[in-house]
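S.K.: quick one: sequence plus predicted model below, questions after.
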Amino acid sequence: MSEPITLACPHCHRRNRLAAERLDQTPRCGACKESLFIGAPVDLGTANFNAHANADLPLVVDFWASWCGPCKQFAPVFTQAAGTAEPRARLAKVDTEAAQELAARFAIRSIPTLLIMHKGKEVARLNGALPPAEFQRWLTNNLPGL
């Protein structure tokens, strides 16, 4: 049996410890009893970002804004990727207008900007939208293993 990993619930944002081999067994949150994987990006803001970013499960973040054309075009690609990236990673969206302090903290200068966070550290960054195949390739090449 491997070391347990931590991940945050997409519903209540509480931290959960789970054996890595149980990730693909439809685990539920110990606090709210909801599924730990929802097959869709999680909306994050200042209050709940750190719970996900500091977890052992890699976090792929799309910094976006509602007025951004490329962000709107990329949104379906990102949403589709959430279904295939789980349970290897959590995908999340941060609205830079609503969470300006997060945008400043990560020096977001253009949107969309994609970050991969793992255990509280940024491990990869990409500015701009990508077609689905290129985004999947970027994820494959940059997602840390568990």
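M.R.: Thanks, I have it.
S.K.: CA only for contacts and neighbour counts going forward, please
M.R.: Fine.
S.K.: where does the spatially most central residue of the chain land in three-state SS?
M.R.: Per C-alpha atoms, centre = their mean, the C-alpha nearest to the average position across the chain is that of Leu91, at 2.8 Å. Recorded secondary structure, Leu91: strand (DSSP: H, G, I helix; E, B strand; the rest coil).
S.K.: how much space between it and Gly39?
M.R.: From Leu91 over to Gly39 the distance is 9 Å, taken as C-alpha to C-alpha, to the nearest Å.
S.K.: which neighbours do the two have in common?
M.R.: Ala82 (C-alpha atoms under 8 Å, 6 or more residues apart in numbering).
S.K.: count of residues packed around Cys71?
M.R.: When neighbours are defined as other C-alpha atoms under 10 Å, Cys71 has 20 of them.
S.K.: am I right that it sits in a helix?
M.R.: Yes. The assignment for Cys71 by three-state DSSP puts it in a helix.
S.K.: hold the first one in mind and look at this next one:
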Amino acid sequence: METAKIKCPNCGKFNRVAAAAEGTPRCGNCHEPLPWIVAAGDDDFTEVTEKSSVPVLVDLWATWCRPCLMVSPALEQLATERAGRLKLVKVDVDAAPRTAERLVVRAVPTLLVLDRGEARARQAGAAPIPELRRWLDQALSDRADKGVTA
């Protein structure tokens, strides 16, 4: 399983962040929450998503998809805004065909919000950041309404 190199939005130091871990990542320098942005594939998707203590935003994308490449920075911004409360998992559907099939991906990008492996929200296609923020906030508030806490 790979680790990601994440720049702390608070102090600017780079930190290695495990794709799957207990709790949520914090900066080794300033101890502030870090954006949890990782990649997953067929071999580690289940471990990376289902064992997360926070909701997971899954970005199912493809390298050849222009809308996917356009929405990626917006998703990273949302993950940064919600550092410590959300995990962004990026899945290249061409490199992870079993995962794409299991999640019934018919178009890219497809976005999912998972809570302990259970799908809470799904959206196909790219959207502007305000719309993505509303969609994500709704999915996360639905989680809170059900009495689930991170």
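M.R.: Yep, it's here. Not measured: the values here are computed from a predicted model.
S.K.: which residues does the alignment partner in the second structure of the residue nearest to the centre of the first structure contact?
M.R.: Here Leu91 of the first structure is matched to Leu88 in the second structure, going by TM-score structural alignment. For Leu88 of the second structure, the contact set (C-alpha under 8 Å, 6+ apart) comprises Trp36, Ile37, Val38, Val56, Leu57, Val58, Asp59, Leu75, Glu76, Ala79.
S.K.: so which of those residues are in strands?
M.R.: The strands, defined by DSSP state E, take in Trp36, Ile37, Val38, Val56, Leu57, Val58, Asp59 from the contacts of Leu88 of the second structure.
S.K.: pretty sure the second one is touching Glu76, no?
M.R.: If I follow you right, that is Ile37 of the second structure. Yes. Between Ile37 of the second structure and Glu76 there is a contact at 7.3 Å, judged by C-alpha atoms under 8 Å.
S.K.: out of the two, which sits in the more crowded spot?
M.R.: Taking other C-alpha under 10 Å, Ile37 of the second structure and Glu76 do not tie; Ile37 has more neighbours (24 against 16).
S.K.: how much space between the alignment partner in the first structure of the more buried one and Pro4 of the first structure?
M.R.: For Ile37 of the second structure, the aligned residue in the first structure is Pro41 (criterion: TM-score structural alignment). Counting by C-alpha to C-alpha, the gap from Pro41 of the first structure to Pro4 of the first structure is 23 Å.
S.K.: and for Phe74 of the first structure?
M.R.: 34 Å.
S.K.: between the two, which one's more packed in?
M.R.: Phe74 (19 against 14).
S.K.: the more buried one maps to what in the second structure?
M.R.: Here Phe74 of the first structure is matched to Val71 in the second structure, going by TM-score structural alignment.
S.K.: ok, for that match, nearest residue in space, not its chain neighbours?
M.R.: Ala126 (5.9 Å; C-alpha to C-alpha, 6 or more residues apart in numbering).
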